[in-house]
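# sequence below, structure please.
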Amino acid sequence: FGIAVDSAGNAFVTGETNSSDFPTTATATYGGGSWDAFVTKLDAAGSALVYSTYLGGSGSDAGHAIAVDASADAYVTGFTASGDFPATAGSFQATPAGVSDGFFTIADAFVAKITDVVPPPPPDDQCPPLGVCLPPVVCLPLGVCLPQWPFQ
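Below is the predicted model:
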């Protein structure tokens, strides 16, 4: 699971939880399943949540890695076994193609917008930790989720 730190010292964390009382900020809803992924930002002192939310649907979902750019946008990879994973309009693939699929999510600095890109087959890809070449490029391990992703 992952942690990243921005230039101001804020910590960004992703992983999985099955806790219905995981510390979240307003409007976060547990999706269900065995566990949900989460995206959390802690202040530089580590004493307060800037934001914290669940990420997932009715199946099991987990965040595997996280990176942050100069604008404090968080980039998260992981996997989903949820047919109703919250993909946004315009996502490359809005529903899983196998039992579980990898995902790549961007959460803006205030989690006002979460953009999901769920990759296409092969089935059961899970997107292990990403390498980070920020800004502005996020690098995935060669051959893990690429070459099926339509990146140019």
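
# can we go C-alpha only for contacts and neighbour counts from here?
Will do.

# count of residues packed around the closest residue to F104 other than its chain neighbours?
Of all residues not flanking F104 in the chain, T77 sits nearest, at 4.5 Å (CA to CA, 6 or more residues apart in numbering). By other CA atoms under 10 Å, 29 other residues sit near T77.

# same question, K41
Neighbour tally, K41, other CA under 10 Å: 26.

# separation between it and G102?
22 Å (CA to CA, to the nearest Å).

# in what helix or strand does Y51 lie?
Applying DSSP states H and E as the criterion places Y51 in strand 49-55.

# elements contacting that strand?
strand 36-42 (3 or more CA pairs under 8 Å, 6 or more residues apart in numbering; DSSP states H and E).

# now the other sequence, so there's something to compare against:
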Amino acid sequence: MGSLFRSEEMTLCQLFLQSEAAYACVSELGELGLVQFRDLNPDVNAFQRKFVNEVRRCDEMERKLRYLEKEIKKDGIPMLDTGENPEAPQPREMIDLEATFEKLENELREVNQNAEALKRNFLELTELKHILRKTQVFFDEVSD
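Coordinates of the predicted model:
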């Protein structure tokens, strides 16, 4: 497998793909890591592009994965890093991945909210316990 160094010989190619095969072809080329994609329509607004919804879905899934990774690292949970990039999922698998990421994010946010509520309750109860102890000492001194 080669790499993209400046001194390596390169060829500029333009591919025309059928819409049905575009995803599979681009993902396969991307997984090889031997190509660089150039935007031939830099003046086109992002919202006018053909696959803008798919890109948004991927961005949203990436955001959720970054959030999950941040929380995992924050808690010091070891993660397995094989150093390999996984294969691009098929479009039908994307729906399952989206649902899984959404579920995990919601559950983790709920767990964090519950942990914060428990901390607040613990601090309030600890404060009340100390107040009761001081009050008990005060009443014991008065009754003596």
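
# just give the TM-score of the two.
Once the chains are laid over each other, their TM-score by TM-score structural alignment, normalised by the length of the second structure reads 0.19; 44 aligned residues with a CA RMSD of 4.4 Å.

# circling back: over to the residue nearest to F104 of the first structure. Which of the three states is it?
Secondary structure, DSSP: H, G, I helix; E, B strand; the rest coil: T77 of the first structure is strand.

# right, and it touches I106 too?
No. Counting by CA atoms under 8 Å, T77 of the first structure does not reach I106; the two are 9.0 Å apart.

# which helix in the second structure runs the most residues?
Counting by DSSP state H, the longest helix found in the second structure is helix 91-143.

# give the closest residue to E98 of the second structure in space, chain neighbours not counted.
E98 of the second structure's closest residue in space is M61 (CA to CA, 6+ apart), at 6.5 Å.

# isn't that neighbour up against A99?
No. Judged on CA under 8 Å, M61 of the second structure makes no contact with A99 at a distance of 9.7 Å.

# those two: which is more packed in?
When M61 of the second structure and A99 are compared for neighbours, M61 comes out ahead with 19 against 12, by other CA under 10 Å.

# does that one lie in a helix or a strand, and which?
Following DSSP H and E, one finds M61 of the second structure within helix 52-74.

# for G63 of the first structure, same thing?
Going by DSSP H and E, G63 of the first structure is part of strand 61-68.

# tell me the angle that strand makes with strand 36-42.
Going by axes from the mean of the first three to the mean of the last three CA atoms, to 10 degrees, strand 61-68 of the first structure is angled at 30 degrees with respect to strand 36-42.

# burial measure for L123 of the second structure, as a count.
Counted with other CA under 10 Å, L123 of the second structure comes out at 12.

# err, Y51 of the first structure, not the other one
19.

# thought it was touching F38?
No. Checked against CA under 8 Å, the pair Y51 of the first structure and F38 is beyond contact range at 10.5 Å.
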